[in-house]
Structure formats: C-alpha cells, structure tokens
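*Asks:* dropping the sequence and predicted coords here.
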Amino acid sequence: MGVAVVEQVGSHYVLLDGGNRSGGLSTVRKGIDTRDGSPVAVKFVFGPNGDLSKKVFDREVGALRQLTHPNIVRFRDAGIDETGTEYIVLDWVESNLIDLLESKPWTDWDELYSTFARPLMDGLAFAHLKQLEHRDIKPGNILVDASGSPMLADFGIAKLRGEQAHSELTVQHFRSGVYAPPELDAPAPYVRDIYSMGVVLLQCLTSTQMRDYPEIRPALESVLVPPDIRSLLEACVSPDYLDRPSNGSVLAGEFARIALQRVAREEKSKNPIFLNVKFAAQKHLVGDRPERAAAEARMIADLSGNVFANYGLDRETGRRDPQTVNLFGSEHRYTLKVDEGPGFAVIAAPALDLEKLEGGRRHALELPPVFTWEVRPPAFAQRAADARDKLSTLIDDYYERADHPDTESSGQEGDEVFDLWLEILEARADLGRGEHKPLTFRSVNLDGRRSVFTLSRPIEVDLIGTDWEVTDQQSGRRFGHGEVIDQQSESLTLLSSRPLRGVQPSATLVPYDRPSAIALERQRAAVTAIRNGSTPAPGLRSVLVHPAANGAPVLETIDAWKSDLDAAKRKAVQLALGAPEVLVIEGPPGTGKTRFITETVIQLLNKNPAARILIASQTHVAVDNAVERLLAAGVKRLVRLAGDETAVQPGVRELLLDKQIGRWAESVRARAEAHLATLAAECGVDPDHVRAALTLQQLAGVADELERVEQHAKELRDSWLHDSDLATALAGEDPSEQYQDRIDQLADRKRDLATDAETYLAGALTIPTGIGGAEARAAVEILVGEANGAKELLGRLALQALWLERIGAEHSLAAIYLAGTSVVAGTCTGFLRERAVAALEFDLCIVDEASKATLTEALVPMARSRRWILVGDTRQLPPTDEDLLRATAILSERGLSRVQIEETLFQRLVDHLPEHSKVMLDEQRRMIRPIGDLISTCFYDGRLRSPRSEGLSGYDNIAGKAVTWLDTSTLGERRREQGETSYANRSEVDLLLRQLERIDEGIDFGLIAKPSSGRLEVLAIAPYKRQVEQLRRRLAPRNFKHLEVAAMSVDAVQGREADLALMSVTRSNAQGRLGFLGADYWRRINVALSRARFGLTIIGDAGFIRGTNGALRNVLDYIESHPSDCAVRAVDRG
C-alpha cells in the first residue's frame, strides 16, 4: 500500500486533493493552514512567459497587502515554491457569484442592494480610495461566503494610481467579455470598474445570461427596479466613460443617496418640526413691516436645502443651553426656543454674511433630510414632540462625539475625514479635466521661451499659474506647453520650457493638466501616508482628526535674541521651539510673520545645529521673503527649490539647488582642468585645446546617451504597435513623455557643450552642426595630437568627462547635497519636484501663508516632518476655489458641500486647536496708526495694535489725510463703470493719476519729505483686470521722478507692501451691484487696504457705496466717523 505524499507550500500550508479552480493566469487549490486548521486558497500564478507571471504576481500581492476590508478577500501569505512558481495564500471562500446566480436568491432591488450590492460597492470604494483599480470585475472574481456576503478577489491585473511603467508588459487591453467596457482604455481612472460593476448588478437582476454588448440594453430596460436606480445603472454601463460615476466612492454614494432619499420620503412625514415664527424673527425675514405668511414662506424656502444645527449658549454661564437651538439655513440663522407646545418658538432669524454663516456651520451638525419644517400647528401633537426630541438627540450625539474623540468609533471617524479629503481631490481632478474651455487666438508673438497670445475674445477668469498646451486640433500636432505668467483681458503670456516654434494660426490653446495632475498626485500620496501612519511623525493623523487633543507647548528659554521682537512674537518663538506637535500663528498684515519665521529658524539651529527645517508656502514671493531674511541673518546650508528660476527673486537664485550643485561641479571641473593643463603642458598641447577637448569628450558621452534614448523610445513605440492582448496585460503610465523630456534635455546639453567648445577653439577647428559622438572623439584626437603622453592624456580626458557629466546631472548627487543642508525652502507641492527631497525627513516644517493653501496642499510638506508650525491669517484671501464651487454638477455627483470645499487646514486648526496651541501676533508695524486702526476696527475686531505714528511730513497738506476717500459722486454719469463682464472706470483712472502727479510734485518741491533717498513705492490697486490694464496703459508713458508705481489686481497684492496705496473702487451703477467687492468678498477689501505704510487713498463713488452692504460700506462709515485721522473729499466736477 503506497504512502500518500503530502504537498506543502511554504512553512504552514498543506494542499488538498480536489477543489481546484483554473483561470486565465492562475490555478487555485484548496489547502489547510497547519497552525489552526483553517481552510485556505493557494493561488499559483503562471503565464506564457516568466516576466508576465512575475508582474501579475507582484501586482496582486502589492494590492492585497494594503486592502484590509470585509468585502475584499483576505490576504494571508505569498512566496515562491520549490519549482519557482509564485503563489498567494488567501482565505478559502467556497462559492462565487457564478454559483449564486444559478439560484437567483434576490426577490427585488431592495434585497439585492442591502444584502449584496451595497457591501460589494463598499469594497470597491475602499480599493479606489486606496488608489487601486481592479480592472477585471466579473462574477468569477466575486466570491460569496457562507453568509452570502460578497468579496472582491483576483487583483492580478489591478493598477495602482500614479504607478510608473517598469516594462513593456501591459494589461490595458485584457478583456473579460461583456463585463469589460467597450473602450480599449479610458483616460480617466476607475471608470472601467464602474462599467463592470454595472453589468454585474444587471446580471444579478435579470434571468438571462448576458454574453455580448447588444444584450445589455434589453436587460436594462426589462429589470424591475425604481426609476432612479435604472438611471444610475444606465450611467454605469454607458459606452461613453464620461457618463459613468467617476469611482467606487461616487457610485456607492449615489446608491446610498437614492436609498436615503427613499427612506427620507418615508421618514419626513413622521418627523414634523413645528416652528412658531415670532414677531422679531418675522422682521428679520421680511423687513420692518412683517407679514407672517411671507415670513413663514421665506423661512421654509431658506430651510429647503442643507440645514445645520447646534445648541445656543446660556448668556450668564456661557455653557450650551439645550433649550436653545440654532438652525443655519441658506442665508439665515434661526434661534429656536423650546415652546410650551410640541414645537419651537423662532425668536430671531438674522441674515448672516457668508463668513459668519460658514463659521456657524463649521461648529454645527448637518442634519439628515428626515425632518419637515411646519408652520401650522400639528394635527398630531405627539408626533411633533417626538420629532423635536429626535432633533435634540441628534445634536446631543454630535456633541458627545466632539467632546469625547477617543471613543471606539474615533478610528472610523478619522477614516471618514481622510476619505472626504481624497474625495475632494478627485473633484479637483474632475474639474482639472474640464475646468477651462479651449482658447482661440488671433495672433502670437514668439520671443524665446515667452509667447504672447492675442486672444479672440476677452477673458476675466484668472489664469495666472495655469498650464496650457498649443495644439493644432485638426492635425493633432503639438507645438509645446507652458505656464501663464502674465494676463491681460485679451492676451496671455506663456512661459514654456523651450521656445515654441512654427505655431500655426489654426492652433488652439488647450488646458494642459499634467502639472496639476502631478500636484494632485502628491496631495493624494500625502493624505494616504498620513492616514496610514507612514510619515516621520505617525501622530500627525490624530492631530488632524482630533486637533483638540494637541499637546501643550512648553515656553522655551532663549538666551540671546537675533532681532528685536515685540512681546507677542517673542512668546510665539518660545512656544514654537517647545511645541511637541503643531502650533498655529495668526498674523494679520504687518505683524512680522516673516521675522517670526526667521527668528524661529535661527533659534532652533542654535539649539540643535543638526536640525533640518522645511519652509513651504503657497507662493514663491512668500518663500523668497523668508529665504532672503535667513540669508541676511547669516544662516548657512540653505537651499531654495523651484522648477524655473524665473519664478524666484533674483536675490535668491544663487541658492537654487541646481545652481549650488552647478557651482560645486564647476569647482570640480576647474580642478580637473588645472590637472589636465599640467599634463597638456608636458605633452606640448595648447591649454585652450585641452579645455575644448574635455568639453568635446563630454559632448561625445551626451551624444551617445542621446542616441540610446532615442532608440529606446523608438523600440517602445514599435512594441506598443505589435503587442498582443496578453502581452499588454500590466500597463502603467505611458513613459513616452518621460523619454521625450530626456531627449530634449540631452539635446539642449549637447548644444551648450558644442557652443562652449567653439568658444575655447576660437576658430582653430570647426564644430559641425549636429556633431555625433564618433565625430567629437575624432576632434579630441586631432586636438591632442600624437605627442608623447598623448595616449594617457586621452584616457584622462575620457575619465574626467564621464565624471563631470555625472556630478552635473546625477540624481544621487542631489540627494547627497541635500542631506547636508539645514533649511530647504519651496512651494507646498512644488518642493517635491526634486525627487531627492522625497527621501528627506525634517525636524520642523513651517508652512507660511497656510491660510491660502487648500487643506491637502498644506499636508504635502507636513507629511515630511516631525513637528509643524502653520502661519497665516483667516481674514486674508483664502485659496482660489471659485471654479470648483461653481462646478455644482461635480460637487453634487460626489456629495460635497461648499463648507467642505472651503475648509482649509489653517481654518480647521484655528477652530479646533486648544487655546494653548494658537498665538495671534497683535502688533503691526507696517501701517501708521490711522491706517492700522481702520484695518483693526473693520477687519480684526479691534484686536490689532499700531504703535507707529510717524507719517510722511507734509503729506496731509498735499495729498490729504493718511486715509482719504476721494468721492466721485459729484461727477454725475462720468462716475459710472464701463463694461459688461470686466469693468473699467476712466474717471477713477484720471483721478488716481492726478493724485500721483500731485504727490510727485509735492516731493519735488520739498513739500513732502521722503523717508529715504530712493523713490516711494506705490501700489495702484483695482479689483478688475480691465481697470488694471487701463491703469498700466496710462501709467506707461509717465516718468515720475520720485515714485515707483505698480498697477496690480487685488488678488495679486497679497503679501506685498508699499509706502502708498491707491485703490480704485471701479464699480458704480444704478443697480447697486458690487460684484467682486460685495459682502461675500470682504477679505479682498482687507487685502487691498492693508498694503500701505504711510498713505491710503480710496477713489470711488461714496454715494453708491452707502447704498450697499459689506466691507466697503463699513470702511466708509469708519472714515466718516474718524475725522481726526481720515477724510472724505468730494472731487471737483471739472
């Protein structure tokens, strides 16, 4: 009798006979885990060649290791058996969806959704949030356990978002019949899975097995489902991938929303909230002559959207009062008091400006849509009382979660926070793909890397910093791409990495989203790393989820101060050194935020010279200001990171990484040349010829590499043309653009070396155009000749040339250089452009202008550090998100609200950090007191102190008081604006220029004293591009003797300061329309008026402004009520 042979895989798994399953790229056998006797599935991966099976194996193991979810099959182990075959060990699940479809266990959609579809979509959503696309969803890859719960399986051809291609193997075209979408490969991620999921759900609902695409439409029309479910399934299986929900989270959210709406329709009738609108509230709603019916109708309309609720505060104790409920509607805040009957009395309903409304919502619960708001006494009093109790219970639960974040559910709540942030990033990606329409142009002026396009029609949307590509959409030819660095209403200036050549009149400017896609990818990576705890400080996750638990800073002792700081800044620096986690610094204009940053860096390096600090900001200007101060203070080992040196201030460019490495390389080159010159002298060779020979030897190496890269690119293109379906099984991103970038770099380097060689040769030898490697080496031999020692000299030249090219270009040298730095500075997402930075960890990260960064942008630098300081001002301009907020279809599809989009990390921390972790700098020294007091009163609740009082001697007599409003009301119709989409005001331009001339002449005649011998810096500010252009056009021919004038938009002046500021209001119309200056845009007014040190002039129609609401009206009221510091002057009619 034979002895049974036990087949074992790995250390713990014994294979059983029977139960084998086979698929296209694998065989699955049932086994036992000898440690606990549990059944396992051992999957052996094979393919037509070793490379393919290895990649399938690596893909699936990489995917499953990070996917721990109840609806994704559980990964146990992986390895290679003794025959060299890769295997994966998973939980054994007896059945799959194919088996289940034979019995059709679901009677209707509700049962299918609750027991099968919802958990399956949860699993898919989790995979997509982990940036994994399954790409092969079908019944055979959906396992079903004994309880009927589904599990996604077989991630062998899954794709990680942002993954780079490492070989020519792809699975972009790997297909699974009717379950694969008709397109070969959609450019948008995840939509392939959405299509497959839609077909799977249809197959679950229909009794006919679908085998081909024409069978999908009849199945869709015949299944018995609610209309909104049918519409969603139809979108999932649409042949146009743009019609489908964009990922698993959106799909699951849409199905959940439909289910919630159906439940809400049933629940609303059970939860009537009776609201008795009192007289004061009626006045708030409809004015001084209230009418109950009109007030009630307005309230119901205002509460028809998203409603937020919290408890009011007891006026005596300051504690929450459960008897007082605040409701936040679309425009009003309602104060509710528990009434004697079964409802609430509405005792107040003021309309709030957007800032206050959003502030209230941030500290309130968003109510589920299960309540109806009733203004008639309820027919069933008990039902209304129960609804009131339910509302109170929901608010109680909200406060319980907020007050006790360390409960068992806190981990899930934390995941929900990161899920939300990832969802917002996906919305930004959606927007990036379709945010801007193509732009046509009438002409283009090509000037090196700068190209000025005269547009066919004016455009008001701010495009500065966006990237555009010049293409001929008929022929498909691409001329190049670049960043918009200047914009007028009818022209754009594009800065490209290399000159655009041969641009045809038929070409078009189209959005180029690769840079924004890269930035979003960096933000996704940061969010995911923080969520998973894989950052230098794993505790960053808990700080972000529960800021209220942030550790208290210690007030560090400082022996010697580098600069003279006020008490608030000194305390801020001491707390910054002693903060164990995060510290927030609120810095209004002129309070010395950059001086605080400089002193903090200096003191930290004094205490710990080995510390490494990262300084990041949203703008290059802010980064450069900090770097310049650090440089002036004598800080060493300082590196500035930027992709383009033109974006960096001239005084800082020498600190750019490539400049510093270049100087290091040049010093090495100089030493090499000196050594070679000595050898050359011994051989009788001209020293200039040695320099030329060394340069040509470098050129030869570059030419050889260029030829190799071009050949690789050609082979890649050819391989794509001839790949079989299976050989294309595992595609990452298309590397052709990376090849082209390298080809362009090498071509530029080759051209520069040829120019240098010609300079050294001074005509002694002609360098042919397009010289190759062999020709360059031949030229070297001619230059060296056949003198004694020439052979050794040639060998040295070749070796030195190879080394010089490597130190000038090799990535590893950048990493070595950065490892020795103390301070690295760059923009929030741009600093990672240098790959070597990704390997660095920082002891402290300082995010300047943090209030201007989106939440996820701020996380990118923070994810690289152990401690964090955020510096900003919630009352200055926030991130520019108007385009996304206008994209209501995207927000609706992804279930995102305005409050969620507008929340910055800085605002989140200001709202929720303990008081010990927040410092406000309250002394500003930029503006003299009259200007500072206006800013403090109108924008900072009077908290800002302004000790400077000395202005420009004689200024009041010539230009008016330090704060002056030049009122154009006297000009009749000439005071009005011109334009329809962008606005200008010629009269205000005339007055602004006249004011400048008056000041310039006053200085020239000695009537106004300047603070120094140089010119006064002046900002001419306007809220509209068209007005800015008029100012620039009128200023261009003028040559002021004592003034340096810059005309800029309001958005562009944030972070700048000047001696004088003149603001043109621009708007004046009979309709009372303020546009960008309205109540919601009060931060713009704050920015515009807080730039000037000595003199602020506002030019505009004061009568028009008095008839409006908002910040400008408040400013005008302040000026009129403070005649000792300010004045309103009517301009002459003539």
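*Replies:* Noted; the coordinates are in hand. The model shown is predicted, which means the values in this text are computed figures rather than measured ones. Numbers count the residues shown, from 1 in each chain.
*Asks:* from here on, contacts and neighbour counts on C-alpha atoms
*Replies:* Noted.
*Asks:* what is the neighbour count of the residue nearest to G643 when sequence neighbours are not counted?
*Replies:* The spatial neighbour of G643 that comes closest, neighbours along the chain excluded (CA to CA, 6 or more residues apart in numbering), is R833 at 7.0 Å. Residues contacting R833 under the criterion other CA atoms under 10 Å number 17.
*Asks:* ok, and here's another one to check against it:
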Amino acid sequence: MLDPHVDLPGVVHLVPSLRFVEKLREQRDRYPFLPDVDGIVRDLRDVASRGAVPARIERGRGGRGDFLKLYVDGRYVLNLNVTKHGNGYAIGSAYPMGFEHHDEIVRGALRLRARGWVYHHEIRELPFGIDAGWELLRDRWRLLNESAAAPPGPSAPEAHGEFLDLLDAVIEEGRRAELAAARTDGTIPYRRVDASAARRRSARGVHDFRLIGGRRPVAGTRVHVRAMPELRGRVDDLRGSLMTVRFERPVDAAAIPEAGAFVESPSTIPFERQAEAVRMLRDGESANPHLLDVLAGHRFRPFVPAAVEPARELDASQRSAYHKALAVPDVGLILGPPGTGKTRTIAEIARTCAAARERVLITSYTNRAVDNVLLELPPGLVVLRVGRDDGVTPGCEHLTLEAQAVTLQNEILRRTEPHLRGYAPAEDGQGEADGWLRQLDASLGALRAADQDERRAAARLGERAARLTAPAEDHARRLAGAAAEHQRVLAGHDEDLAALARRIDRAEARARWPVIGSLLRGRAARLAAEHRQGQDERARIHAVLTGVLRDRDRALADARRIRDTSPELADLRRALEEARAVSGERARAAADDAGELRALLHGVPVPPAPEANLPALAAFRDQAAQAVELMRRRLALLNEWRGHLGSRTEQLYPELARYADVIGATCIGTATTGALKGLDFALAVVDEAGQISTPNVLVPLVRARRAVLVGDHHQLPPFVDPRVAGWARDDPRALDLVTRSAFELLFPGVPDGHREVLRYQRRMPPVIARFISRWFYDGFLESDVRRPHRDALFAAPLVFVDTAGLPRRARHERPPRPDERWADTGYANDTEARVIADLVAHYHGDAADWAAILPYQAQVGLVTELLAARIGDEAAAAGVGTVDAFQGGERDVIVFGFTRSNANGAVGFLSELRRANVAFSRPRRLLILVGDSSTLAQARDPAFRAMAEALLDHVRTSGDLRDVREVQTLVAAEGDR
C-alpha cells in the first residue's frame, strides 16, 4: 500500500475565512473544550514538532471544490480551502471529532508533515510566490485511494482460511455447549434467602441463597428465578451450599420467593463477540493488519526496539521487554513468571504510550488481572475501567465509567454553578436584570421628559430674546448691509487707484525719452491730477463706511443691553437653568441605573459604560436588553442541560472513553460496552494471556493496531468446557485451540526480537523460588529477595507438614456427606482441614496476610466451615479458595493442602502441575504444604510423582519437614501463650 506520509514544501500558511472567527466563537459556546484561534495555532505548532497530522481530501457540497480535512490531536477537525493563488489555506470551520471521524482516519488518511504552520489574520498578509502543496496533496490522495481500491493480490494463504474456519467451528461448538447446558442441567433449588447487605459494593441487590441438593453452578453463571426472568443476575460467590447472587437491578428480598429454584440463563454474547472478531479478521477489518499472519502463519515483522527510557526503575529483563513492547509492529510476547514484576512492566509500557498520545487497552480474562494493572498506573493518566461495576475489584471503583461520569457530572455542575448564579438575574420575568431594565426604562422616560422641558425652555428664551432685540438687530443688519456695500465700493475704488498709479508710472517714464519726451509730459501731469482727485474720493467713502460701522456697533450694543437688562429674559434664563439641572440630575440617575444593570451582565458581551446623556444611555439600554435576552437563553439552556446531566450519566460514556489515555476491560468486555463502539487502540496489552483461549483473546486484538501478550503458559491454562474438549478430541488443531492459550501456541516459535522473559522475581523467599525455577522454568528464574526469615513455628520459609505418620484411617481422604452444609464435589480430608484451620487461625491472629489454597471445592467448604467458627464468616470466605481464585495474587502466608491421601497413589487433577506452580508461587514470606507424603511420592502419574519427590527432597535439604502431630502441638502451645 502507498506510504501515506506527505512532506509539505516548507511552512504552511493559514488565514481565516470570512466568518470563521465568528463561527468558531459560536462553536466554543456549544463545545467549550474547542480551542480559540491562538489554541489552534499552538496545537498545529505542537503537531509540527511531534510529527504528522492525519488529513483527508473531501468533496465540497453543492458542487463546491475539494477541501482539506485536518484531524488535529484527536480532538477536533479543521476544514481548509486552498487560496486562489495556491499560497495557503483558508480555515472554513472547526468542530469536535466524533467516532465517525476516527473511522474516517482508519479507512484511509494522509499523514502531513510540515516545517511549521503560520496563521495570518488577513489574506493580504499571505506571502506571494510560495506553494502550499495543494496539487501534491491531491495527487497523493488519488494514489492512496487507487492503491486501496486496487484489485486484491494473490488470495490469502490457504492456512489462513483453514485457521479462520477452525476458529468459527470452535466458537460455534462453544455456543452449542452453552445452550445445551442450560437446557439439560435442570434447576437449582433453594429454600431460604438472606439479604447480603454487608457484601454490597454497588446499587445492585445482593442476596444469599441456601441451595438444596447437589447442583452447584460455578461463579459467574447467569441465572434467574424460575418463571421470573426479571429477577436475573450472576452467581457472585459459592461457599458450600451458600450461593450469593448479584442481581442486575436492585431487588427487595420480599419480591423473591422464600423457596424456589434458579434456572441458568444462557448467554451467547461471548460467542457472538468472538465470531465477530473472526469475521473482522476474515474481512480484513482488523485494526492490526498483521494479526492474521501472526496467529495463523506465525510470521512476524522485523523491527528495532525503542530507545525511550522508562520513568521508573526496571531491571534488565523488564527494560528489554519495555523497549520491545513500545516498538513491536504486530504482536509481542512477554513471559512473566511469578513475582517478576509483569504488572510494573505493563504499567510503564502503558504510561509511555499514553504520553505519546497513544490510546492503550489493558485487558485480561479476569477483572482482577485488569484492575491490578490499573492500580499500578501513575496518577497523571486518564484511566477508565469498563465493565460491570460488580466485577470491579475494591480500589478501582473510582475508575469505572459510572463513577467517572458521576465525578465529571459533579465537576461540570460545580464549574457551571458560577455561570448559573451569574445568569440567574436574567431569569424570565422575575430576575434582577428585568427589574433594572424596567428601572432604567423609567429613568430614561424621566430623562426624556426633562430633556423636552429643557428644549422648550431654551426655545421660549430664544423666541422672546429675538422679539425684544428685533428692532436693534434689524437696524444692525441693515447697517451691516450698507457697510458691506461701502466696503465693496471702496475695494473697487482702490483697484482703480492702483491701475491709475501704474499708468502714471508709465507716462513719467516716457516723458524722459529724448526728442518726444517733452510732448508727453502733459499727459503725466493730467494723470497725476486725476489720481489726487481719486484719493480725495476714497477718503470720503472711507469716512462714510466708518460712520456706518459705528452705527452698526451701536445697534448691536443696544441688542445686548436689552438681553442683559430685560427682567423678562432674566426670568426665562432662570427657567432654562432649572430645566437643565433637572435634566442633568435625571441623566445621572439613569446612568446609575445603567451601572447597576451593567454589573449584572454575566458571560455575555457587555456594552461599555455609557456617558450621562440621553443618546448614550438609550443606546446602552438597547444593547443591555440584548445582553439580558442572551443571558436568559443561556440560562434556560444551562438549566435544561444540567437537568439532563443530573439524571443520566450514560451520555457521557463515549466522551469519557474518547479522552481516556488507558482503558481497562476484560477481553469480552471490550466488545460488549457501547462506550467503546468504534474506538480503536494503538496498543492492546493482554495480561494473564497464558490462560486465555484464542477465540477470547481475538476480541481485544482486532481492535488494536498492535498488541503485547503478557502471560505464563506454565501457570493455569484456559478454562475448558468438557463438552467442547470432547468434540475437539479427534482434531489436534481444534484441541489446541480449545485447551491451549494463544500465548502458549505462539511462544515457542516467536522470534527473540518479539518476545522477552522476565527473569528476576521479587516475591518468594529464595528457597521457594529455587524449586519453582528448577522445576517449572528450566532454572532461568533468578531471585532478588533478601528478606530474613522470622517465624515462631517454622525454621524455614518452605514447610511440609506431613500426615504420613498417622494411621491411614486418620489421614485418609473421603467424599463429602450429603448432610454437610458445605457438601460439594471432589474430596475432603478431615485431618488436613483441622491442621490447615489451626495454622490459618494462628497466622490470622498474627495479623498476617494469608490464604488457604485447596484443590477441591469440598475441602474448601470444610476448611471454611472450621475457620468461620474461629475467625468469622467473611474472613474465612475471603481467604479460602481454589487455585483459580488466587492466580495473579500474592499473600504473606500461603497454606496449601493436597487433600489426596489413599493407598493407590491416585492424585486426580493434581497431576496438572501448572496448578501446583500457581499455588506454590503465591507467598511473600511463608509457604506451608500439608499432605500425605506417602501418597504423593507414590502417585501413579509419573510427572506428578517426579515433582513430588523433588519437592520433598528440596524441603528436606533446604526447608522444614515436620510431622503433623508436632505441628499441632506447636500451634496449640502458641495459642496458649
């Protein structure tokens, strides 16, 4: 496919379109997170410094030309039109990015790189003679679309199709098994119901049911009360015959029959999501274009690990995994044995990717594994937890969609509260603003009346003064007219005298000529006499003019005297001054009212403070009325918006997801939450991948452009439905997909560059870690633990409490009896149960963080019952469970009971050694193993027998091997102290 990166020639110059600034202001009123013009300039400058910005060329509506669509920083879109001279782009609009815009980028986009982006306020500021690169962009866009639409090359390898067909078959068989189980497994009767308020962590109703008979659903099973499908929930916990159900909605205990039965509610949603992921792979819609080639063909793309340094200290293997995970182009694998800090490594990978503006998905099969990683992330990241809130582990509740939506709602309500208070004066019909508008209107009415009075008083004064001074002023006007006429005549006379003087000068000059000069002297004399007469006439005219001007001034003085001395005019002037004073006072009062109104205007364009005159105050009133109306509309919109905001949180979910740096969800949860619809991820990190089947892991992988699987196939394998395993038994490939994780299937053939093994464990005491390393990890697991051993009972951190010295009847296993309230499947061992209960009670009193791990549910029920009487129901139920309940966890003290004790060496599913690896690798301080060494060392299963012999030898040489009776005596003695 064509490389989408385009290097633009030089700097890109931008200008606003005709109404862009105004439209941007309107958009920011609706979407406050949109930047202003300066913010857009900063964002583009940052883009230029970081690299490329996605862009598409779109066809304008109504026959308009093509335009450039920029997707800036994953937050908003800019529409750009090339200028007439091709020397820049005009910004037409800016608006928020939605999911559809992310889809557009995924479908195909150019990646523009420029040396800089410069904004000019006017188009005339654009430099001439430069090329904005428009034709280059159009050519590259055309080639990109042609390459995307080109006929497909050779069909995918046949192995790809077979792989996808096999996945579809596995998924379909799982769906059928789910439906068949619901049809044939019958009902789950109960005889009593208790509200389990102490266990409630959310608004959903949680209730305990005492089961009748031997039917026991597994935790997580969807059930509903028979004939009452509205009472639907999930099995939250199962402790013997006590089943806790977490209903989907709050349920009053009175609405639940006192005796009744549950029916399993089959759910095909996981299978539908798995099938959808396969379809996306088949249709080439996976966000990771190399995923199918990796899974079906085990072909990986070469790459160079990143050179970025982690923010936190990592050991050598963690650093290598970190550098590879940041750059892997398809799929990378990290093998994380117990205690090697895989959670820390994942958190650092996620932090670095998020800092680079890459959205990260943290996923796993279990909620606990997801939450362990999220709790490790630094506080600066925007982290979101998606999924059922009843599945979220304690400590992560604040990260859920609902919690963060409520937090965001409260924050929005808090931040908008000042605006609400500010807009409150504009409340329709009853706000302060309306009152001050009415007050200003009244003041302006009074001012207009005073202004009219002032005008009338001025008119009366002017009219009476004109009448009284009219004779003198009329005489003055006539004299002024006569004076003007005399001045005109005088000016004409002066012009004639000047002309006569010039003629005299010429005549006197000619009189000096030889021969004829004597004849011309008479002419000069006559002209001189004429000039003297003219001067005499000018003097006479000037004297007359002076007299006329004097009479005019005398008439004007008479008019002034009349104005100054007339009692009538004096009264009229006093009336005018009084009217002006009233007008000024009322103008000041109106200006004060305008100031009060202006002070109430909030969050809208505020008109300037007016001067204390009628035109300015009237103009202010009109502008203020418009501002109040705008406040009123905003107040109504804000109230409506806050009303919706307070009643619904779901509308915020997509926006929360869109702006999250890291999102955590279970594998299936990534495809069952509407908030993530259409959202893609730069990186998916799958934790505990060693126990996730390929169909399940596909669901998150198809939604991320690349992936890192973190797991350990030496620990628990994927859960296998026996019916599906039986169906796949005759096809090795199908059996692999059913029983082995994608991690286990890939790891042996992954190139070294695509995988890393974490080698340094910091959890277990070295004596435990040495056995784990030698037996399960070929000796490569190293310890970095220097924790001194201190314990009142045992001399070493690894202990084996041996029951082999007891009579067979005392130590023998047994099936559960029907009358036992905890009756369940499997085996129970009374002696081991009592010893384990004694040990746990001791360490519980010692305030140690402990867990009792047992292989069979019957033994879990027996130990829980014994412990409950000593330490309480809740503490016993929380600390006792099977291996599955504790994978991924760790405790100070782990007590493990083998349970099996028989003469023929039968160990059942203890032969699955990976379960032993999980159980043995949980402790931080002390591992106590309780069992019958004779049965374990003589087990019929060769692999288990070899492991048991090696374990016993290791305890003898490096640990503490004790007879059960000695231990019981020690515990009793400690209890008496």
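*Replies:* Structure's in. What do you need? Bear in mind the structure is a predicted one, so any value in this text is a computation, not a measurement.
*Asks:* TM-score of the superposition?
*Replies:* Laid over one another, the chains give 0.57 as their TM-score (TM-score structural alignment, normalised by the length of the second structure), with 594 aligned residues with a CA RMSD of 3.3 Å.
*Asks:* sorry, back to before: the residue nearest to G643 of the first structure matches what in the second structure?
*Replies:* Residue pairing (TM-score structural alignment): R833 of the first structure is matched to T672 of the second structure.
*Asks:* do the same with D419 of the first structure
*Replies:* So, by TM-score structural alignment, D419 of the first structure is matched to D165.
*Asks:* distance-wise, check its match relative to F719 of the second structure.
*Replies:* To F719 of the second structure, D165 of the second structure is 22 Å away according to CA to CA, to the nearest Å.
*Asks:* likewise V263 of the second structure?
*Replies:* Distance of V263 of the second structure to F719 of the second structure, computed by CA to CA: 22 Å.
*Asks:* who has more neighbours, those two?
*Replies:* Taking other CA under 10 Å, V263 of the second structure and F719 do not tie; V263 has more neighbours (22 against 14).
*Asks:* on that earlier part again, the match of D419 of the first structure is in what secondary structure piece?
*Replies:* helix 158-184 (DSSP states H and E).
*Asks:* residues of that helix that come out buried?
*Replies:* 160, 163-164, 167-168, 170-179, 182 (16 or more other CA atoms under 10 Å).
*Asks:* check stretch 696-713 of the first structure too.
*Replies:* Buried residues in stretch 696-713 of the first structure, defined by neighbour count with 16+ other CA under 10 Å: L696, Q697, Q698, L699, A700, G701, V702, A703, E705, L706, V709, A713.
*Asks:* what span of the second structure lines up against it?
*Replies:* Counting by TM-score structural alignment, stretch 696-713 of the first structure falls onto no part of the second structure.
*Asks:* and stretch 1058-1065 of the first structure, by the same measure?
*Replies:* Residue span in the second structure matched to stretch 1058-1065 of the first structure, by TM-score structural alignment: 891-898.
*Asks:* now do the buried residues in stretch 490-507 of the second structure.
*Replies:* Within stretch 490-507 of the second structure, the residues scored as buried using 16+ other CA under 10 Å are L490, H493, L497, L500, A501, I504, A507.
*Asks:* same thing with stretch 688-703 of the second structure?
*Replies:* Result for stretch 688-703 of the second structure [16+ other CA under 10 Å]: buried residues 688-703.
*Asks:* let's see which of the residues you listed end up in helices.
*Replies:* T694, P695, N696, V697, L698, V699, P700, L701 (DSSP state H).
*Asks:* neighbours around the closest residue to T407 of the first structure other than its chain neighbours, how many?
*Replies:* Excluding the flanking residues, the one nearest T407 of the first structure by CA to CA, 6+ apart is R401, at 7.9 Å. By other CA under 10 Å, 14 other residues sit near R401 of the first structure.
*Asks:* and for T557 of the first structure?
*Replies:* T557 of the first structure, neighbours per other CA under 10 Å, totals 12.
*Asks:* can you check the one 4 residues further on too?
*Replies:* Here the neighbour count serves as a burial measure; for W561 of the first structure (other CA under 10 Å) it reads 11.
*Asks:* assign a three-state SS to it, would you?
*Replies:* Secondary structure, DSSP: H, G, I helix; E, B strand; the rest coil: W561 of the first structure is coil.
*Asks:* run through the helices of the stretch 451-600 of the first structure in chain order.
*Replies:* Secondary structure of the stretch 451-600 of the first structure (DSSP state H, counting those that start in this stretch): helices located at 514-532, 540-545, 567-578, 593-607.
*Asks:* which element, helix or strand, includes the closest residue to D686 of the first structure other than its chain neighbours?
*Replies:* The spatially closest residue to D686 of the first structure, leaving aside those adjacent along the chain, is A680, at 7.0 Å (CA to CA, 6+ apart). Using DSSP H and E, A680 of the first structure falls within helix 657-683.
*Asks:* so for that helix, what gets flagged as buried?
*Replies:* Buried, per 16+ other CA under 10 Å, within helix 657-683 of the first structure: 657-658, 660-661, 665, 668-669, 672-673, 676-677, 679-680, 683.
*Asks:* closest to D922 of the first structure among those?
*Replies:* L657 (36.3 Å; CA to CA).
*Asks:* what sits against the aligned partner of that closest one in the second structure?
*Replies:* In the second structure, L657 of the first structure lines up with L401, judged by TM-score structural alignment. Applying CA atoms under 8 Å, 6 or more residues apart in numbering to L401 of the second structure gives the contacts L384, R385, V386, Y653, L656.
*Asks:* brilliant, that's me finished.
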